[in-house]
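>>> Only the shape, not the letters, is given here:
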């Protein structure tokens, strides 16, 4: 029989709060079973899932996206290299788009941060007569929708 861990052991080993484990379980990201005494027990495989959840969160990947990636994987077995490669391929395009957006934001805001004035003619946020409203809500230039 595979070693099982208590909720406290998983929390300690994974570096997360017990409440985070309960939250992940409620979201369907991890699973436990109950003992005859109604105590939660987790398989060792849950540690790798939690590690992936934590890395994904650091990368800005939503728990919903993690849940979608986990949905096609069998419970009770450690995630494999192939599983991780498939997840990372799925997430790569979104990460690349976020990186590009952050680079645009950093470049586009440098002049405004440098002078403190949002009304100069070269400012990336300047929107004379609200002409960019036709392109949608929000800061269209900083979002990369228009030049």
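Nice, I can see it. What you are looking at is a predicted structure, and each value in this text was computed from that prediction instead of being measured.
>>> CA atoms for contacts and neighbours, from now on please.
OK.
>>> Show me what the longest strand seen in the chain is packed against.
Among the elements of the chain assigned as strand by DSSP state E, the one spanning the most residues is strand 40-43. Packing partners of strand 40-43 (3 or more C-alpha pairs under 8 Å, 6 or more residues apart in numbering; DSSP states H and E): strand 4-5, helix 7-14, strand 33-34.
>>> okay, pairing it with this:
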């Protein structure tokens, strides 16, 4: 707690999710290895960036828990995370373009605006703002 700046309840939550592992002292106190402290720091950074814990868990699943990850381990994981962040950046830029182009123009045209869905004609294509989502989501592979 003191070293990480994270509450005990949050650390316990991360443990239950399998994100970090602690050892117990003879007094039943949790202690975290240095490489687990690094994981906690990455969790905090990911939270700040809006990266869901499920994504963090997927990345951490590729790292060893019984010892510090090697440089090769971190390179592999960082390449995966970099691709994910690049996809998110593209999605955010596309959303920014859509919002600036549509809302910024002030017209909110019933024919041209990609935010409007008169009479819910797009319901067959799924819930939410489907036109924008189709532009934002990476292609399914």
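In hand now; what should we look at? Not measured: the values here are computed from a predicted model.
>>> Please identify the most buried of the helices and strands packed on strand 40-43 of the first structure.
When those are scored by mean count of other C-alpha atoms under 10 Å, the highest mean neighbour count falls to strand 4-5 (a mean of 18).
>>> Relative to residue 76 of the second structure, how far out is residue 70 of the second structure?
Going from residue 70 of the second structure to residue 76 of the second structure by C-alpha to C-alpha, to the nearest Å gives 10 Å.
>>> Revised request: answer the last question for residue 23 of the second structure.
27 Å.
>>> can you check residue 4 of the second structure too?
Counting by C-alpha to C-alpha - residue 4 of the second structure and residue 76 of the second structure are separated by 25 Å.
>>> Which residue in the second structure aligns with residue 5 of the first structure?
In the second structure, no residue is paired with residue 5 of the first structure, using TM-score structural alignment.
>>> What is the burial count for the nearest residue to residue 92 of the second structure once chain neighbours are set aside?
Nearest residue to residue 92 of the second structure in three dimensions, chain neighbours excluded: residue 136, at 7.6 Å (C-alpha to C-alpha, 6 or more residues apart in numbering). Using other C-alpha atoms under 10 Å, residue 136 of the second structure has 19 neighbouring residues.
>>> you'd agree residue 136 of the second structure is up against residue 97?
No. In this structure, residue 136 of the second structure is not within contact of residue 97 by C-alpha atoms under 8 Å, at 10.7 Å.
>>> Give the buried residues for stretch 106-122 of the first structure.
Within stretch 106-122 of the first structure, the residues that count as buried by 16 or more other C-alpha atoms under 10 Å are 108, 109, 111, 112.
>>> residues contacting the equivalent of residue 48 of the second structure over in the first structure?
Residue mapping for residue 48 of the second structure onto the first structure gives residue 58, with TM-score structural alignment as the criterion. The contact partners of residue 58 of the first structure, by C-alpha atoms under 8 Å, 6 or more residues apart in numbering, come to none.
>>> Would you quantify the distance from residue 58 of the first structure to residue 95 of the first structure?
11 Å.
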